[in-house]
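[1] the sequence and its predicted three-dimensional model are supplied below.
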Amino acid sequence: MNYSIGEFSRLINISIYALRYYENENLIIPNREKNGRRCYSEKDVSWIQFIKRLKDTGMPIKEIQKYAKLRAAGDFTMNERMEMLIKHRTALEEKIAKYNEHLKKLNDKIDYYKVSIDKHLQD
């Protein structure tokens, strides 16, 4: 199925402005109809969802651009793309570990307050 820019925008929950920005940054290259209008496919849906995931997990836009360029170049870049994703995964795992440690410390402090408050109420 093919989508106009408006349909695609609603489907993936990204503004038309953001889609045009992504196109400007060469993150997505939509097909064009004979009249020049953008035309998006199901492959574009999964690609944009992947871009959003990379962005949401903290990959810098320059790295996403590099990945997109490699993807557009073809399958012979698969090793390099995989290495990029492995590197990003490692950085993400480190962040998650750090956030889990922060969460543990916050929970410890909350537990401390609960015990202290309960103790003061019983006195």
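    Structure received.

[2] rest of the way, CA atoms for contacts and neighbours
    Noted.

[3] please work out which residues outside stretch 64-72 touch it.
    For stretch 64-72, contacts defined as Cα atoms under 8 Å, 6 or more residues apart in numbering pick out 25, 26, 27, 28, 51, 54, 55, 77, 78, 80, 81, 84.

[4] can you give me the distance of residue 104 to residue 97?
    10 Å (Cα to Cα, to the nearest Å).

[5] again but with residue 10, I slipped
    Taking Cα to Cα, one finds residue 10 at 35 Å from residue 97.

[6] how near is the residue nearest the centre of the chain to residue 97?
    With the centre of the chain defined as its mean C-alpha position, the nearest residue by Cα atoms, centre = their mean is residue 53, 2.3 Å away. With distances taken as Cα to Cα, residue 53 is found 19 Å from residue 97.

[7] ok so, going back, what helix or strand is the residue nearest to the centre of the chain located in?
    Using DSSP states H and E, residue 53 maps to helix 42-56.

[8] second structure follows, compare the two:
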Amino acid sequence: MHDYTIDEAAERTGLSKHTLRYYERERLLPPIAKASSGHRRYTDDDIGWVKFLQLLRATGMPIREAKEFVTLTWAGDHTIPQRVEVLTGYRAALVERMAQDVEHLEALNRKIGFYEDVLVAQDATPERVTGERAAVG
């Protein structure tokens, strides 16, 4: 098992030291151990918690709800049904957003295709062909 300084934890998670301290202050993380110097020492488990919080936040979960979820987790296995319910709701919302993103991507692809067709048609106009021949000849 490794332990990491706050700089190393920030590098491993992609979060700022400020955000890591904020997560700790807000009790989104278990208590972080400290070295005899008083400096924080993050474990692999702590890094795992941070990455899970990043996942929750990426689903659109606000900090307030992430705190509630963490509280449920720390309360014990009897809260698993509630946790499944929370995560299922965010999964459904994520699936819906993904479907919308696919629709948006398809619309953009159609528009790009339209514009590319216009550009191809412009290149094939008689004025272009005559101008090209004059330049080549």
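    The structure has been received and is ready for your questions. Here the structure is a predicted model, which means the values were calculated and not measured.

[9] quick check: TM-score for this pair?
    Put the two chains on top of each other and the TM-score (TM-score structural alignment, normalised by the length of the first structure) is 0.88; 123 aligned residues with a Cα RMSD of 1.7 Å.

[10] so stretch 76-88 of the first structure corresponds to what in the second structure?
    Here stretch 76-88 of the first structure aligns to the second structure at residues 78-90, judged by TM-score structural alignment.

[11] list of residues touching that stretch?
    Against stretch 78-90 of the second structure from outside (Cα under 8 Å, 6+ apart): 59, 60, 61, 69, 72, 73.

[12] from the contacts of stretch 64-72 of the first structure, which is closest to residue 120 of the first structure?
    Nearest to residue 120 of the first structure among the contacts of stretch 64-72 of the first structure: residue 55, at 46.6 Å, using Cα to Cα.

[13] gap between the aligned partner of residue 98 of the first structure in the second structure and residue 121 of the second structure?
    Using TM-score structural alignment, the equivalent of residue 98 of the first structure in the second structure is residue 100. Plainly put, residue 100 of the second structure is 32 Å away from residue 121 of the second structure if you go by Cα to Cα.

[14] what about residue 38 of the second structure, is that helix, strand or coil?
    Under DSSP: H, G, I helix; E, B strand; the rest coil, residue 38 of the second structure falls in the coil class.

[15] cool, the one 3 residues further on as well?
    What three-state DSSP gives for residue 41 of the second structure is strand.

[16] let me see the ranges of the helices in the first structure.
    Under the criterion DSSP state H, helices of the first structure are mapped to 5-12, 16-24, 42-56, 61-73, 78-122.

[17] once aligned to the second structure, how far is the shortest one on average?
    Compared with the second structure after fitting, helix 5-12 of the first structure deviates on average by 2.4 Å (mean Cα distance after the TM-score superposition for the first structure).

[18] quick check: buried residues in that helix?
    Residues 5, 8, 9 are the ones in helix 5-12 of the first structure that count as buried (16 or more other Cα atoms under 10 Å).

[19] go on, stretch 73-86 of the second structure?
    For stretch 73-86 of the second structure, by 16+ other Cα under 10 Å, it's 83, 86.
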